[in-house]
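Peer 1: could you look at this predicted model? Sequence included:
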Amino acid sequence: MWQLDVAISKLNRYASRDSGDTVEVVERPSGGLSIVIADAQGSGYAAKTLSNLVTSKAVGLLKEGVRDTAVHEALHDHLYHYRGGRVSCALITISADTKDKVCRITTNSSVPVYLVESNGNPIIKELSGSSNSLGIYPETRPCYLTIPLRPEIMIIAMTDGILNAGRRASRNLDLQELISCCLSVGKTPADLADCILTKAVELDSGRPSDDMSIAILSVSKREKDEERRTMSIVMPIREDMLASEG
């Protein structure tokens, strides 16, 4: 038996309490999962509000069975007409559709998505095709790609905070080399997501210049032949977010 693995790792911009990146996972009505990654312009509370709006609407439409490309177009129209073209939000949707046995990658973003196919030696492909973010230009359309939902594939998506890490200091993140190195030592999707995020923060000298998010969807072998589903989430909270004793 095989399983879908989802790993997400994210971090706020340095000295910012609110992230303009939001990542959601939703179960598809016909079977499978979708990951929704939104990166609103700017950072802080206003950007968080916008990315929350985009992901909540996207999740609602996906749960109703709306096609991924139609979700992107509807969200663009909403932002463009109700915000007057004054705000933008990058959006990436990765869907593993177990009914149609395909994986759909839909993007309104300039950040590439990476596909890893493992057949002994991992083959890493950068899925090209950049599209404008939602909300700015009329008639904006997403880029999309459909691939078979095969064993031992991995799809890696991220926001531009990771892609651009280190550029202010003229340092670049070689993602293909980093992914290859991590996979060569048998790192899990969760390990890989943390490794990429850690390297991006290191290139920004420990002070991320932008919000950073990475999401990985993979199809891996299941050790036990059972139908149980599990999810584990870790979210840090500051002490001032906790109720006082007494």
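Peer 2: Arrived safely, thanks for sending.
Peer 1: CA only for contacts and neighbour counts going forward, please
Peer 2: Will do.
Peer 1: where along the chain do the strands fall?
Peer 2: Assigned strands in the chain, in chain order: 2-11, 21-27, 32-40, 89-97, 102-108, 113-119, 121-127, 143-148, 153-158, 212-221 (criterion: DSSP state E).
Peer 1: let me have those strands in JSON lines, adding mean neighbour count as columns.
Peer 2: Output for these, formatted as JSON lines (neighbours: other Cα atoms under 10 Å):
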{"stretch": "strand 2-11", "mean neighbour count": "19"}
{"stretch": "strand 21-27", "mean neighbour count": "21"}
{"stretch": "strand 32-40", "mean neighbour count": "26"}
{"stretch": "strand 89-97", "mean neighbour count": "26"}
{"stretch": "strand 102-108", "mean neighbour count": "23"}
{"stretch": "strand 113-119", "mean neighbour count": "18"}
{"stretch": "strand 121-127", "mean neighbour count": "14"}
{"stretch": "strand 143-148", "mean neighbour count": "15"}
{"stretch": "strand 153-158", "mean neighbour count": "23"}
{"stretch": "strand 212-221", "mean neighbour count": "22"}
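Peer 1: take these and lay them out in CSV including distance to T230.
Peer 2: CSV is the format used below for the strands of the chain (distance: least, Cα to Cα, whole Å):
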stretch, distance to T230
strand 2-11, 10
strand 21-27, 13
strand 32-40, 13
strand 89-97, 17
strand 102-108, 21
strand 113-119, 24
strand 121-127, 27
strand 143-148, 24
strand 153-158, 19
strand 212-221, 14
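Peer 1: of all those, which one comes closest to T69?
Peer 2: Closest of the strands of the chain to T69 is strand 102-108, at 6.5 Å (criterion: Cα to Cα).
Peer 1: which strands or helices does the closest one pack on?
Peer 2: Applying 3 or more Cα pairs under 8 Å, 6 or more residues apart in numbering; DSSP states H and E, one finds that strand 102-108 makes contact with helix 68-82, strand 89-97, strand 143-148.
Peer 1: turn the ones you listed into TSV, including distance to D21.
Peer 2: Output for those, formatted as TSV (distance: least, Cα to Cα, whole Å):
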stretch	distance to D21
helix 68-82	16
strand 89-97	9
strand 143-148	20
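Peer 1: of all those, which one comes closest to I237?
Peer 2: strand 89-97 (25.8 Å).
Peer 1: kindly list the longest helix within the protein.
Peer 2: When the chain is parsed with DSSP state H, its longest helix is helix 45-63.
Peer 1: what's it packed up against?
Peer 2: With contacts taken as 3+ Cα pairs under 8 Å, 6+ apart, helix 45-63 sits against strand 21-27, strand 32-40, helix 68-82, strand 89-97.
Peer 1: go again using 7 Å as the cut-off
Peer 2: Applying 3 or more Cα pairs under 7 Å, 6 or more residues apart in numbering; DSSP states H and E, one finds that helix 45-63 contacts strand 21-27, strand 32-40, helix 68-82.
Peer 1: here comes the other one, which I'd like you to weigh against the first:
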Amino acid sequence: MLVNISIAKVNKHGKNIGGDTAEIVERPLGGVTGIIVDGQGSGKPAKIISNSIVGKISTLIGDGARDGAVARAVQDYLFTIKDGRVSATLTMVSVALDTNSIVITRNGHTPVIVLDEHDEIIYEEQVNPLGFYKFSKPQINEIPLKAGLTIMAYSDGLVSAGKKYNNNITHNQIIEILKQQITTQSKADKILELALELDKDRPNDDTTILILETVEGDNKNIRKVTASYPI
């Protein structure tokens, strides 16, 4: 089995620095975690918050902490340093080989979409973000690891795509692309392109899309990471 993770992101129109931070981290007991953190607001202040949170998450995962404990730790960290005045949303999608499962962790209102050959599941329970409330807890869902899964997480910039033109992006439009027989990166790219089209190429907010897929295959234990960064 192979795990493919792809990220596509864009800053809010007019901002050189976006407030979203995304990362992919290998897990010490086997597997990988995809992370999205969206700092409150946009620009440099939001980026400082989201980047510091992702850095702490990466360290905690590397130390072997479980995802729920990681989310609680960064919640306490943000609440402490900002005295409950600044928030951030967090989504983590982990392929955990020690439990042979996929763990989805959410602090915030953005959904996570899960598809397999039979079902469509959208985890969209309202969950408090990080930082505002002293005892915020993450929403955690765990599903068995198997081939044929497509899981998509995203920041709220995608939710608002097209809103100012009364033409919001819909779950059906997103799912239609996720079901296409194209690469994982192509799916992320096409969904971001749709969001930009609905916003007339002037994105209303920082937007990050992370897609994780499990597929049958064997790459001889070779791990690959690629990135494209505009200058």
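Peer 2: Looks like it came in fine. Note that the structure is predicted; figures quoted are calculated from it, not measured.
Peer 1: need the TM-score between these chains.
Peer 2: Superposed pair, TM-score by TM-score structural alignment, normalised by the length of the second structure: 0.96. Supporting alignment: 231 aligned residues with a Cα RMSD of 1.2 Å.
Peer 1: if we can go back for a sec, of the helices and strands packed on helix 45-63 of the first structure, which approaches E126 of the first structure most closely?
Peer 2: strand 32-40 (17.9 Å).
Peer 1: report the angle between the axes of that closest one and strand 2-11?
Peer 2: 20 degrees (axes from the mean of the first three to the mean of the last three Cα atoms, to 10 degrees).
Peer 1: how much space between V93 of the second structure and D67 of the second structure?
Peer 2: 9 Å (Cα to Cα, to the nearest Å).
Peer 1: surely S51 of the first structure meets A38?
Peer 2: Yes: the pair S51 of the first structure and A38 qualifies as a contact (Cα atoms under 7 Å) at a distance of 5.5 Å.
Peer 1: so what sits against both of these two?
Peer 2: D21, T22, C89 (Cα atoms under 7 Å, 6 or more residues apart in numbering).
Peer 1: now tell me what touches stretch 123-139 of the second structure from outside.
Peer 2: Stretch 123-139 of the second structure is contacted from outside by 68, 71-72, 75, 78-79, 84-89, 105-113, using Cα under 7 Å, 6+ apart.
Peer 1: looking at the shared contacts of S51 and A38 of the first structure, spot the one nearest L197 of the first structure.
Peer 2: Nearest to L197 of the first structure out of the shared contacts of S51 and A38 of the first structure is D21 (Cα to Cα; 13.9 Å).
Peer 1: and stretch 45-58 of the first structure, how far from the second structure on average?
Peer 2: The superposed stretch 45-58 of the first structure is, by mean Cα distance after the TM-score superposition for the first structure, a mean 0.5 Å from where its aligned residues fall in the second structure.
Peer 1: how about that stretch: buried residues?
Peer 2: A47, K48, T49, L50, S51, N52, L53, V54, T55, K57, A58 (16 or more other Cα atoms under 10 Å).
Peer 1: need the counterpart of the last one in the second structure.
Peer 2: Just to be clear, that refers to A58 of the first structure. In the second structure, the residue paired with A58 of the first structure according to TM-score structural alignment is I57.
Peer 1: roughly how far apart are its match and S6 of the second structure?
Peer 2: Distance of I57 of the second structure to S6 of the second structure, computed by Cα to Cα: 19 Å.
Peer 1: and what of A69 of the second structure?
Peer 2: 25 Å.
Peer 1: contacts only, for T208 of the second structure.
Peer 2: A8, K9, V10, D20, Y154, S155.
Peer 1: what residue of the first structure matches up with I81 of the second structure?
Peer 2: Using TM-score structural alignment, I81 of the second structure lines up with Y82 in the first structure.
Peer 1: swap in K190 of the second structure?
Peer 2: Looks like K190 of the second structure aligns to C195 there (TM-score structural alignment).
Peer 1: and what of Y123 of the second structure?
Peer 2: The equivalent of Y123 of the second structure in the first structure is L127 (alignment by TM-score structural alignment).
Peer 1: okay, stretch 154-161 of the second structure sits on what stretch of the first structure?
Peer 2: Residue span in the first structure matched to stretch 154-161 of the second structure, by TM-score structural alignment: 158-165.
Peer 1: if you count neighbours, what's buried in the matching stretch?
Peer 2: The neighbour-count check on stretch 158-165 of the first structure (16+ other Cα under 10 Å) flags M158, T159, D160, G161, I162, L163, N164, A165 as buried.
Peer 1: now render those as a markdown table, adding distance to A200 of the first structure.
Peer 2: Shown next, in a markdown table, are these (distance: Cα to Cα, whole Å):
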| residue | distance to A200 of the first structure |
| --- | --- |
| M158 | 11 |
| T159 | 11 |
| D160 | 11 |
| G161 | 8 |
| I162 | 6 |
| L163 | 8 |
| N164 | 8 |
| A165 | 5 |
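Peer 1: what's the closest of the residues you listed to I233 of the first structure?
Peer 2: Nearest member of these to I233 of the first structure, counting by Cα to Cα, is M158, at 18.3 Å.
Peer 1: K199 of the first structure versus that closest one, what's the distance?
Peer 2: Counting by Cα to Cα, the gap from M158 of the first structure to K199 of the first structure is 14 Å.
Peer 1: same question, E24 of the first structure
Peer 2: E24 of the first structure is 23 Å from K199 of the first structure, where distance means Cα to Cα.
Peer 1: now swap in G32 of the first structure and tell me
Peer 2: For G32 of the first structure, the distance to K199 of the first structure equals 31 Å [Cα to Cα].
Peer 1: residues in contact with T69 of the first structure?
Peer 2: T106, P142.
Peer 1: that one -> the second structure?
Peer 2: The equivalent of T69 of the first structure in the second structure is G68 (alignment by TM-score structural alignment).
Peer 1: how near is that match to S50 of the second structure?
Peer 2: 18 Å.
Peer 1: can you pull the contacts of N4 of the second structure?
Peer 2: Contacts of N4 of the second structure by Cα under 7 Å, 6+ apart are T184, L212, E213, T214.
Peer 1: make it 6 Å
Peer 2: Applying Cα atoms under 6 Å, 6 or more residues apart in numbering to N4 of the second structure gives the contacts L212, E213.
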